[in-house]
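S.K.: build me a model from this:
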Amino acid sequence: MCTVIVRTGAPLTLMGVRDELADRPWEGPGEHWPEYPGVVGGRDLKAGGTWLAVDPAAGRAAALLNGRGTAAPDNVRVSRGDLPLKALAEGGLPDVDLAAYDPFHLLLADVSGARLWSWDGVRQAALTLPDGVSVIVNTGLDSGDPRVQAQRPRFTATTDWWPLTDGPHSSAPGALILRHELPDGRLYASLSVTMVTLSADAVTTEFRDLTSRIGSQA
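M.R.: Model prediction:
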C-alpha cells in the first residue's frame, strides 16, 4: 500500500490505493486466512499477508504501508503482511518483535477513530489521526510529499471519493493512480483501490481492480 486516505467522523471512511510491482501475484478480497475467521482482505500470494483487511464483526479495518528507515537483518526478517491481520485480532499494535520487520506504518480504524503506528527500524511512534481528512504515504502522515500536497485538498473538498480515482495511470508528481517503468524493465503501478466505510450500523467494503487500466504512461 502506498496511499491511505482517512476521513474521521460518522461514518469513518478509509480508502487505500495499493502500488506494487505489476508482476507480483495477488488476489482480491476474500476470507483467505482460516486462523482469522471472518476477516476479509486482499492477499499477497508471494508472502501470504495483506495490505488492507476488514473485520466486519469487530467493526475494524487495518491498512499497512511500507515505511522508510533501517531494514531488518536478513536472518530475522519476516513479512510485514501479517501486521494488519494481527492488529485486527488484537485491537492495537500487535505484540510482536518489531526488530524482525522492515519499516512500516500500520493503521487501525473503527467507528471511534483511527490510530497510526510507525516503525523506522529503530524507533516506534504512535498517534491518533486528527479530525477531518488525513493522507498517509510511505513517508508518514500528512507530510510534504507531493502526493499528500496534491491529494489532500481534493479529498477534503468532496465526500464522493470514487471519481477521484478515475483517469489514466500517471507518472506525474502527486498523482494518486501512478505508473512507473523501472530501469530493469519491470512495471510499478497502482493495482487496486479499496474503500471501507465504518459506522455503528454497518461495515461496507468496495474494491476495484485497476490492472486493466494500467495501459501506457500518461
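
S.K.: C-alpha only now, for contacts and for neighbours.
M.R.: Fine.

S.K.: next secondary structure after the top strand by length along the chain?
M.R.: Across the chain, the strand with the greatest residue count (assigned by DSSP state E) is strand 187-198. Moving toward the C-terminus from strand 187-198, the next helix or strand (DSSP states H and E) is strand 203-209.

S.K.: can you give me the buried ones in stretch 20-33?
M.R.: Counting neighbours by 16 or more other C-alpha atoms under 10 Å, one finds that the buried residues in stretch 20-33 are 20-22, 26, 28-29, 31-32.

S.K.: among those residues, which are in strands?
M.R.: Per DSSP E, the buried residues of stretch 20-33 map to strands at 20-21, 26, 28-29.

S.K.: biggest separation within those residues, which pair?
M.R.: Farthest pair in those (C-alpha to C-alpha) is 21 and 29. Separation: 18.4 Å.

S.K.: just the strands in the chain please.
M.R.: Using DSSP E, strands in the chain cover 3-7, 12-21, 26-30, 40-44, 52-55, 60-66, 104-110, 113-119, 124-128, 133-137, 140-141, 179-181, 187-198, 203-209.

S.K.: which residues does residue 205 contact?
M.R.: 194-197 (C-alpha atoms under 8 Å, 6 or more residues apart in numbering).

S.K.: with neighbour count added, can I get the residues you listed in JSON lines?
M.R.: Below are the contacts of residue 205 laid out as JSON lines (neighbours: other C-alpha atoms under 10 Å):
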{"residue": "194", "neighbour count": "22"}
{"residue": "195", "neighbour count": "20"}
{"residue": "196", "neighbour count": "21"}
{"residue": "197", "neighbour count": "22"}
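
S.K.: so the top helix by length along the chain versus strand 133-137, what angle?
M.R.: Criterion DSSP state H: the longest helix present in the chain is helix 146-156. For helix 146-156 against strand 133-137, the angle by axes from the mean of the first three to the mean of the last three C-alpha atoms, to 10 degrees is 150 degrees.

S.K.: now do helix 146-156: which elements does it pack against?
M.R.: If you count contacts as 3 or more C-alpha pairs under 8 Å, 6 or more residues apart in numbering; DSSP states H and E, helix 146-156 packs onto strand 133-137.

S.K.: helices or strands next to the strand it packs on in the packing?
M.R.: strand 3-7, helix 146-156.

S.K.: okay, the ones you listed, which one's buried deepest?
M.R.: Ranked by mean neighbour count under mean count of other C-alpha atoms under 10 Å, the helices and strands packed on strand 133-137 are led by strand 3-7, which reaches a mean of 25.

S.K.: how about this one, so we can line them up?
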Amino acid sequence: MCIMAMAWAAHPRWRLILTGNRDEYHARPAAPLTHWDDRAGLIAGRDLQSGGTWLGVSEAGRAAIVTNLRGYGGSQPDRTSRGALVTDLLTGVGTYADVATASLAVFNPFNLILVDADRAHFLTNRPQPLRALLTPGLYGLSNGALDAPWPKTLALKAALLEWMTTDAEQPDRLFDALRRESLPEAGIAPASPSDAPDEAAASPIFIRNPLYGTRCSTVVAVDRDGQGHIMERRFDHEGEDSGETRLRFQW
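M.R.: This is a model prediction of the structure:
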C-alpha cells in the first residue's frame, strides 16, 4: 500500500475504519480479495509474486497494512518480502507472527500498522527498528514517516474525518476520496522523489499510470460489536474499474 488513513477507537460506532490505496507495477501479478485456503481465517488480496499481502483482516480479530518507506534506496531483491510479515502477524502463525519479537531488519524499508482486539501497533525498520503502541485517534500514512504532512495524506485524513463527523453510515462512500486524482495544495510535498522511477515526485491519492499506478482501493470497517466489512475495488493499467469484492467478517 502507498497511502492509508485510519481511525482507531475514535468513533462511538466504529472501532476501526481503515482506507487505503495499493500502488504497484501493473505487471506484478496479484489475486483479488478473498478468504485464503491455506491460512485459516485470513481475508486479503494476494501478491502472486512473493505470496504475501499488503492489507488484510483476520477472523482472529486483527487487521494489518504495510507501506513501503522511501528515501532509503531501492528494494533489495534478496530480502524477505514485506508481505510475509503482514501475513504472519494477521494469522499468528509463522516466523514473524509475534509482534514483539519478529525480526524487522530482514525486510526492505517499511511502515506497518497492526490492529488487534484492543490495541494498535506501529512498526517500522528505518531509520532503526521501532515498535510502538498507538493511542486512539486518526492517523495517516504514505511512504514517509507516520503522519508526515504530505498533501495527499492530509487530504485522505480530512476526507475520513469529514465522513466520521457527518453521517458515518456508509463506509463505501470513502472510496470517493481514494479515487481523487488532483493534488491538494495544503501540506508539505515529499522531500525526495519516489523509489519507483515512473511515479510522480509528489503524487495524488489515486495514481493513473500505465506502468506503475493504483492497483486497488480498500475500505475496512469494524463496529463496536465486532461486525466487520472489507471492500476492495480494483483498477487496470488505464486506471479504469476492473472488479470489486465485498466480504463480511466477525471479530
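
S.K.: would you mind finding the match for residue 87 of structure 1 in structure 2?
M.R.: When structure 2 is aligned by TM-score structural alignment, residue 87 of structure 1 is paired with residue 89.

S.K.: contact partners for the nearest residue to its match once chain neighbours are set aside?
M.R.: Using C-alpha to C-alpha, 6 or more residues apart in numbering and skipping the chain neighbours, the partner closest in space to residue 89 of structure 2 is residue 97 (4.5 Å). Applying C-alpha under 8 Å, 6+ apart to residue 97 of structure 2 gives the contacts 85, 88-91.

S.K.: redo the residues you listed as JSON lines? Include neighbour count.
M.R.: Putting those into JSON lines (neighbours: other C-alpha under 10 Å) gives the following:
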{"residue": "85", "neighbour count": "26"}
{"residue": "88", "neighbour count": "20"}
{"residue": "89", "neighbour count": "24"}
{"residue": "90", "neighbour count": "32"}
{"residue": "91", "neighbour count": "21"}
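
S.K.: from those, which is closest to residue 112 of structure 2?
M.R.: Using C-alpha to C-alpha, these come closest to residue 112 of structure 2 at residue 85, 9.1 Å.

S.K.: map residue 43 of structure 1 across to structure 2 for me.
M.R.: Per TM-score structural alignment, residue 43 of structure 1 is aligned with residue 46.

S.K.: any idea how far residue 32 of structure 2 is from that match?
M.R.: 7 Å (C-alpha to C-alpha, to the nearest Å).

S.K.: how about residue 116 of structure 2?
M.R.: Taken as C-alpha to C-alpha, the span from residue 116 of structure 2 to residue 32 of structure 2 is 23 Å.

S.K.: name the residues of stretch 125-134 of structure 1 that are buried.
M.R.: 129, 133-134.

S.K.: contacts for stretch 26-41 of structure 2, please.
M.R.: Contacts of stretch 26-41 of structure 2 (C-alpha under 8 Å, 6+ apart): 42-49, 58-60, 91, 210-213, 215, 232, 234, 236-237, 245, 247.

S.K.: in PyMOL, how would I select just the buried ones from the residues you listed?
M.R.: Command for PyMOL, covering only those of the contacts of stretch 26-41 of structure 2 found buried under the criterion 16+ other C-alpha under 10 Å:
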select buried, resi 42+43+44+45+46+47+58+59+60+91+212+213+215+232+234+236+237
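
S.K.: what lines up with residue 110 of structure 1 in structure 2?
M.R.: By TM-score structural alignment, residue 110 of structure 1 lines up with residue 116.

S.K.: excluding chain neighbours, what is closest to its match?
M.R.: residue 62 (4.3 Å).

S.K.: what's the neighbour count on that neighbour?
M.R.: By other C-alpha atoms under 10 Å, 21 other residues sit near residue 62 of structure 2.

S.K.: for the one 4 residues further on, same thing?
M.R.: Other residues near residue 66 of structure 2 number 29, with proximity taken as other C-alpha under 10 Å.

S.K.: verify the contact between it and residue 109 for me.
M.R.: No. The pair residue 66 of structure 2 and residue 109 fails to qualify as a contact (C-alpha atoms under 8 Å) at a distance of 10.3 Å.

S.K.: so which of the strands of structure 1 comes closest to residue 152 of structure 1?
M.R.: Per C-alpha to C-alpha, nearest to residue 152 of structure 1 of those: strand 133-137, 6.2 Å.

S.K.: equivalent range in structure 2 for the closest one?
M.R.: Under TM-score structural alignment, the match for strand 133-137 of structure 1 is residues 138-142.

S.K.: run the chain-centre distance for that stretch.
M.R.: Centroid separation for stretch 138-142 of structure 2 versus its chain: 10 Å, with C-alpha atoms, centre = their mean, to the nearest Å.

S.K.: what of stretch 37-45 of structure 2?
M.R.: Counting by C-alpha atoms, centre = their mean, stretch 37-45 of structure 2 comes out at 17 Å from the chain centroid.

S.K.: before we move on, what about stretch 70-82 of structure 2?
M.R.: With C-alpha atoms, centre = their mean, you get 17 Å for stretch 70-82 of structure 2.

S.K.: cool, and stretch 45-60 of structure 1?
M.R.: Counting by C-alpha atoms, centre = their mean, stretch 45-60 of structure 1 comes out at 10 Å from the chain centroid.

S.K.: list of residues touching it?
M.R.: Taking C-alpha under 8 Å, 6+ apart as the rule, stretch 45-60 of structure 1 contacts 1, 16, 18, 24-27, 38-44, 61-65, 79-82, 84-85, 88, 108-111, 194, 198-199, 202-203.

S.K.: residue in structure 1 matching the residue nearest to residue 116 of structure 2?
M.R.: That one, residue 62 of structure 2, aligns with residue 60 by TM-score structural alignment.
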